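Engineer: okay, structure incoming, though there's no sequence with it:
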C-alpha cells in the first residue's frame, strides 16, 4: 500500500503499535524527545509547521560550544549537529512549511544555526511549498529510525514550552534570548512505536519527495527503538488509525479523511464527547454536532477552547465563526448538552489551548494536528492518529483512554485526579463536574457569547479567511461556501432570528 491508498474515506492506514503514549504539555515532550533523538541510530525526520533552532529541549550546555563536547547542547540547533558529530552515519532531515521563511532573519542566531546545518553533510533542511496558494503544511510529526514516531499538536518552536501547572509568570516560559515571558500554553501529542511508526515514516518520506527532496530509503531493521528510557507506556500492543488532510497539488490527489473521521466519531457518540481544539469554526464539525444533538438522548459535548485566537485577523475570522456556530447549534440543543469552556490558571490568566484531541465515550481517542476549523478539513496538510477500543484486539485501550480524560479534566479544573474520578463516579456529567469544581485555583470558565460587528458576521458567515477548499479562496461570496451554505443542516442565526 502506498501513501495514496486509503483503507476507507476516513482512514488512511491501520497499524499496530507495540507501545503508545500521550504526552501532555511541551515541557515533558521536549525532554522526552531529547532522550529519544539521542538514541537515534539511522535517521531523524522532523516534519512541522515551524521550527526554532534557538529553543531549549532539556538539560545540557546553554552556551555556544563545539559540537564534539561530551555534554549535549540544550538548544535544538547545536543539538542536531552534536548528534551527527557523535554518530557520523546519522541522517537528519527537517521539513518546514515555507511561509514565514523570511522571519528567520529576525530570529538572531537561528540564521547561524541554519547555516551550520546547511554546511553539515548529515543534515538537510527543506521548506515545504508543495501546496496551492493560501494553504499550509501543518503536520507535526517526528520519526526516528522508522521505529519510533510522534504525531500531534506540538511544534518544536518558541512560545510552546509549559508545564501542566501553567504557573503565572513562570520565568522558564521565556522567549529565546529575551527577558520577555509568554503566557500559559496547553498542548498534546502522541508517541508510537513499531508498525504505526513505520506507517508514519512512510507518510513522511512521501511528503519529503512531494516537497522536492531526494527519495529516502526505509531504514534498515534494528533491534531497539528510540522509545525514551524510563517512560512507561499508557498503551501496549494497540492498533493505531491514521487520517490525513491534503489539498490536491499537481499529481498528488486531495485527501479529506480527517473531516470524514470527525463526522463518524461525532455520529457514534452515545454518552459524551470531550474535545480540545485551538478553534471551533468548522462547518462540517458543527453540523455533525448539531445533527447528533437533534437526535433523541443526545450525548454531552464539552469543548475546551482558548478564550480568543491569536492575532487580530484570526480573532475576526475564527472567534466570529465560533459565536455564529454556537448560536446555530443552540437551536438544536434545548437541553444545553453542548458547552465550550475556557481554561484559566490560578491567577485567572487564560491558558492558550493549542491541542487538537477528542475522546468519545472513553472508547475513541484521537490526537493530531487538525483543528476544528475549515482549513484543517480541506486546505492544509494535516495528520491525526487515533485509537478505537471497539476495534478487534483493542478492548484493553478503553481504561487508559478513560484515565487520560480524567487527567485532562484534573489539569484544567485544578482538582486532584482522585477527586475527579470520584466525582464522575457519582455523576458522569462533565459539565456538572466543571461547574461544581473549586474556583480558587485553576479552573474552566464558561465561554460567553458576545455581540459581533457586522464586519465580523460577514467574515464568519462567508468563511473569508477559513475556506473549506482551495478553490474557495477565489470565490469569497458564494452559496457553495461559508458556515451556512445552501443545503446545509445549520441555518444562519440572522435568518432564523428574523422569523
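Structural biologist: All right, it came through fine. Keep in mind it's a predicted model, so treat the numbers as computed, not measured.

Engineer: could you use CA atoms for every contact and neighbour count after this?
Structural biologist: OK.

Engineer: in stretch 276-294, what's buried?
Structural biologist: Buried positions in stretch 276-294, judged by neighbour count with 16 or more other Cα atoms under 10 Å: 276-293.

Engineer: so residue 71 sits against residue 60, correct?
Structural biologist: Yes - the pair residue 71 and residue 60 passes the contact test of Cα atoms under 8 Å, sitting 6.3 Å apart.

Engineer: okay, and which of the buried residues of stretch 276-294 map to helices?
Structural biologist: The subset of the buried residues of stretch 276-294 located in helices under the criterion DSSP state H comprises 283, 284, 285, 286, 287, 288, 289, 290, 291, 292, 293.

Engineer: and the fifth one, how far from residue 318?
Structural biologist: Read that as residue 287. Here the distance between residue 287 and residue 318 works out to 16 Å (Cα to Cα, to the nearest Å).

Engineer: before we move on, what about the fourth one?
Structural biologist: When Cα to Cα is applied, the distance between residue 286 and residue 318 equals 13 Å.

Engineer: can you check the first one too?
Structural biologist: As for residue 283, its distance to residue 318 is 12 Å (criterion: Cα to Cα).

Engineer: what is in contact with these two at once?
Structural biologist: Residues touching both residue 283 and residue 318 (Cα atoms under 8 Å, 6 or more residues apart in numbering): residue 373.

Engineer: run through the residues that contact the closest residue to residue 136 other than its chain neighbours.
Structural biologist: Counting by Cα to Cα, 6 or more residues apart in numbering, residue 380 is the residue found nearest to residue 136 once chain neighbours are left out, at 4.8 Å. Each residue near residue 380 by Cα under 8 Å, 6+ apart is listed here: 135, 136, 137, 138, 245, 246, 247.

Engineer: and here's the other structure:
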C-alpha cells in the first residue's frame, strides 16, 4: 500500500514503527504476558487505567502453581519493588464516580500506600471534565515494552479464549461472571517512545511532579512464551483528549475512524463494547452507500448490565443501528457471539474489545468505544496499524479472521475460506452449529427508549460544551463520601437537638458549665479531647475557644495550652514513627512544603508557623515528626507561638460564655475588645513574620 491514511495532527498524533508486536486476545493471555513482563522489569513500570484491583490474580490454576513469583498483582509488584529499590512503579487510575463504588476496590489509594514499598507510587487522577473518565489503558515496562487496548487489571475481566460458559476460574471479589472477550496489543520498538511521553505527561499533570526520566537503553522484557505476529509495522497513535483548564481538545480518533471508513473497499469488521455515536453511524452509512460492494460486520454484547446501559447505551445503539443501516440493510449486520447451553439457554460473551479492521490494510486496537464520550469527553488512546506490503496485509487479514473464528466456532483457515466467497457476511451468519456462533442483536427487548435522553445525559452525553466552558469536574469519590457522611451526621445531630430542645435553655447550659468547671476530672478530659481532636483534624482554634468558654479566662488558656502541647507531642511521635517517605507518600506535596520550612529553621520557625498556620494543626505536627527539627525545639516553638494567641482566645471564649449566659453591655464590650485584640495580634504577627523573613533572606 503506497498511499497512507495517516495525517499527523489531524487523525493521529504521531507515526512510528512497531518492531515487534502481537495481539493478546482475552485477558488470560494478557495477564500472563503482563505478569512475565513485570517480573523482568528493571527500571520502571507505568500502569494507566480506568480501574485497577490490587487483589486481581494475574495467573490462575496451573499457571499460578508453576510460577516462582506471586500471582496477585499487589504481591507481585511489592516483591519486585522490594527486591530492586531502583525499580519505580507508577500507578495512575481514574478517580472514578461514586456510581462505581460497589463494583470497584474501595479507597484503593489506602490499599496501595499502606501495603507497598515506597518505590510504588499510586495516584487517583481527577483531571477530567464532569461526567468524563480517564479511559486510556496503558502498561509501559522499562520504556521498552508497551501494552495498550481495551483491558484493565480489574475485576471481572479474566477469561480464556475458549470462553467456557461455566469456568470455575472466572471468579473474583465480585463473585462469578460470564464469558468475557477483550483485545490488547503488545509492542516494542520506536513506537514505545510515544507511550513513554503519554504516561509521563499524564503523571505530571495529575500529581504535579515528574516521574523518573525515560531510559531507552535496550532491555530484555519481551515475554519469551509469546510469539511475534507483527514485525516492522508502520503505526500511528491516535488520541482523544477533552478540553480542560490545562489541555486543548484532541479528536484524532474521531477523524481516524471517519477516514478509515472512507478508505474501505470490501469489508469493515468492528468489535466494540458500545455503538452509540450518531456521528460514527452516519460516517459508516456514507461509506456503505458509496460502495455497494462494501460490507460491514459489527459485534458487541447482547444483553445490558444495569439500567444505565439499557436506557443509555442500548437505547442509543437502536439509533446507531437505524442510522448506519438506512438504505444499506443488506450490507451491514449487528451481532453477538453466544453458545447454547445444556439447559437450552444462550450464553453470550461480554464484548469489551475495541477493534476495527478495514479490508486487509488497516487495523486499530485501543481503548475507544464508538460512543460520544470516547470521541469527545474521555481520554482515549488507539494504535492504528497500516500494511505496507503483501506479508503485512496477510497479517492484518489473520487478525480479522482469527477474531471472527473465535466468535463463530470455526478455525482461522475456515474463516479465511469464507472470505473467498462472493458474500462472506452472509456466509458467516449462515453458520449453524452447537459451538459459539453469531446471533442477531435485539436491543428492543431491553429498552423502550423512554428514559434514553435522561440516561444519556450522564452515561453518554452528546453536548459537552457546558462542562468544557465552565471547566466543571467530577467530584472526587472521597469528597462525595465525606459529604454523605457529614449529611448523615448532621441529620443525627438535628434529630437529637429536636428531641431534646427543652434542654437547650440558659439555666441548663449554666448548670452544665458550672458542673464541668468543678469536675475533678476536668483537666484529664480536656487533655484527652485535644489528643482525640488531633486524630480527627478538629480545629485547635475552636477547641481553644470552647475550653476558654467552659473554664474561663484563667484556667481556660492553661488547660488549652497543656492539651494542645500534648496533642502536638502525640502527633509528632506518630509522624516520627511513620517515617519520612511513608508519610510523604500519603499526604503529598503539602506536607513536603511544611517539612522544607522546618529543615531551614529551628525554634523561631516553629513559633512563626504556629502564629500563621499554613496547614491544619495535626498535619503540621506530623510533618514536624518526619522532619529534622528536634522535639525540644518543636515543643518550645509551639509554646511560644501559642502563648499570646491562647491568652486572647481565653478572653474571647470567656466573653462568649458571658454574653450567652448574661448578655449585658459590659460583657458585649469585653467580647468586642477581645476580638479586636485577636485581629490586632494576627495582623501584627503577619507583618513581623514578613519582616523577619526578609531579613533572613540572603
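Structural biologist: That came in fine, so what should we check first? Computed from a predicted model, the values in this text were never measured in an experiment.

Engineer: related to what we said a few turns ago, among the contacts of residue 380 of the first structure, which lie within strands?
Structural biologist: If you go by DSSP state E, the contacts of residue 380 of the first structure have 245, 246 in strands.

Engineer: on that earlier part again, and the residue nearest to residue 136 of the first structure? What does it align with in the second structure?
Structural biologist: The pairwise alignment with the second structure assigns residue 380 of the first structure to residue 378, based on TM-score structural alignment.

Engineer: which residue lines up with residue 89 of the second structure in the first structure?
Structural biologist: Residue pairing (TM-score structural alignment): residue 89 of the second structure is matched to residue 92 of the first structure.

Engineer: how far away is its match from residue 144 of the first structure?
Structural biologist: Using Cα to Cα, one gets 9 Å for the distance from residue 92 of the first structure to residue 144 of the first structure.

Engineer: any residues in contact with both of those two?
Structural biologist: 43, 44, 45.

Engineer: closest one of these to residue 51 of the first structure?
Structural biologist: Out of these, the one with the shortest distance to residue 51 of the first structure is residue 45. That distance is 12.7 Å, counting by Cα to Cα.

Engineer: show me what contacts the closest one?
Structural biologist: Applying Cα under 8 Å, 6+ apart, we find residue 45 of the first structure in contact with 92, 93, 94, 95, 142, 143, 144, 204.

Engineer: I'd like to know how many residues surround residue 327 of the first structure.
Structural biologist: For residue 327 of the first structure, the count of nearby residues is 18 (other Cα atoms under 10 Å).

Engineer: which other helices and strands does the strand or helix carrying it contact?
Structural biologist: Assigned by DSSP states H and E, residue 327 of the first structure falls within helix 320-330. Using 3 or more Cα pairs under 8 Å, 6 or more residues apart in numbering; DSSP states H and E as the contact criterion, the neighbours of helix 320-330 of the first structure among helices and strands are helix 283-293, helix 454-461, helix 493-498.

Engineer: next, format these as JSON lines and append distance to residue 213 of the first structure.
Structural biologist: Listed next are these as JSON lines, based on distance: least, Cα to Cα, whole Å:
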{"stretch": "helix 283-293", "distance to residue 213 of the first structure": "34"}
{"stretch": "helix 454-461", "distance to residue 213 of the first structure": "38"}
{"stretch": "helix 493-498", "distance to residue 213 of the first structure": "48"}
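
Engineer: who wins for proximity to residue 404 of the first structure among those helices?
Structural biologist: Ranking those by their distance to residue 404 of the first structure (criterion: Cα to Cα) puts helix 283-293 first, at 22.7 Å.

Engineer: what stretch of the second structure does the helix or strand following the closest one fall on?
Structural biologist: Following the chain from helix 283-293 of the first structure toward its C-terminal end, the next helix or strand by DSSP H and E is strand 300-304. Structural correspondence for strand 300-304 of the first structure: residues 295-299 of the second structure, per TM-score structural alignment.

Engineer: that stretch vs the first structure, average distance?
Structural biologist: Once fitted to the first structure, stretch 295-299 of the second structure is off its aligned match by 0.4 Å on average (mean Cα distance after the TM-score superposition for the first structure).

Engineer: hmm, who's touching that stretch?
Structural biologist: Counting by Cα under 8 Å, 6+ apart, the neighbours of stretch 295-299 of the second structure from elsewhere in the structure are 266-272, 288, 331-337, 351, 425.

Engineer: cool, and stretch 217-228 of the first structure?
Structural biologist: Contacts of stretch 217-228 of the first structure from elsewhere in the structure, counted by Cα under 8 Å, 6+ apart, are 32-33, 35-37, 39-40, 42-43, 144-148, 193, 202.

Engineer: apply 6 Å and report the result again.
Structural biologist: With Cα atoms under 6 Å, 6 or more residues apart in numbering as the test, stretch 217-228 of the first structure has contacts from 32, 35, 36, 39, 40, 145, 147, 148.

Engineer: cool, and stretch 162-182 of the first structure?
Structural biologist: With Cα under 6 Å, 6+ apart as the test, stretch 162-182 of the first structure has contacts from 25, 26, 27, 184, 185.

Engineer: can you give me the helices for the stretch 351-500 of the second structure?
Structural biologist: 372-376, 390-408, 412-418, 424-429, 452-459, 465-470, 477-499 (DSSP state H, counting those that start in this stretch).

Engineer: what's the most buried one of the ones you listed?
Structural biologist: Among the helices of the stretch 351-500 of the second structure, judged by mean count of other Cα atoms under 10 Å, the one packed with the most neighbours on average is helix 372-376 (a mean of 26).
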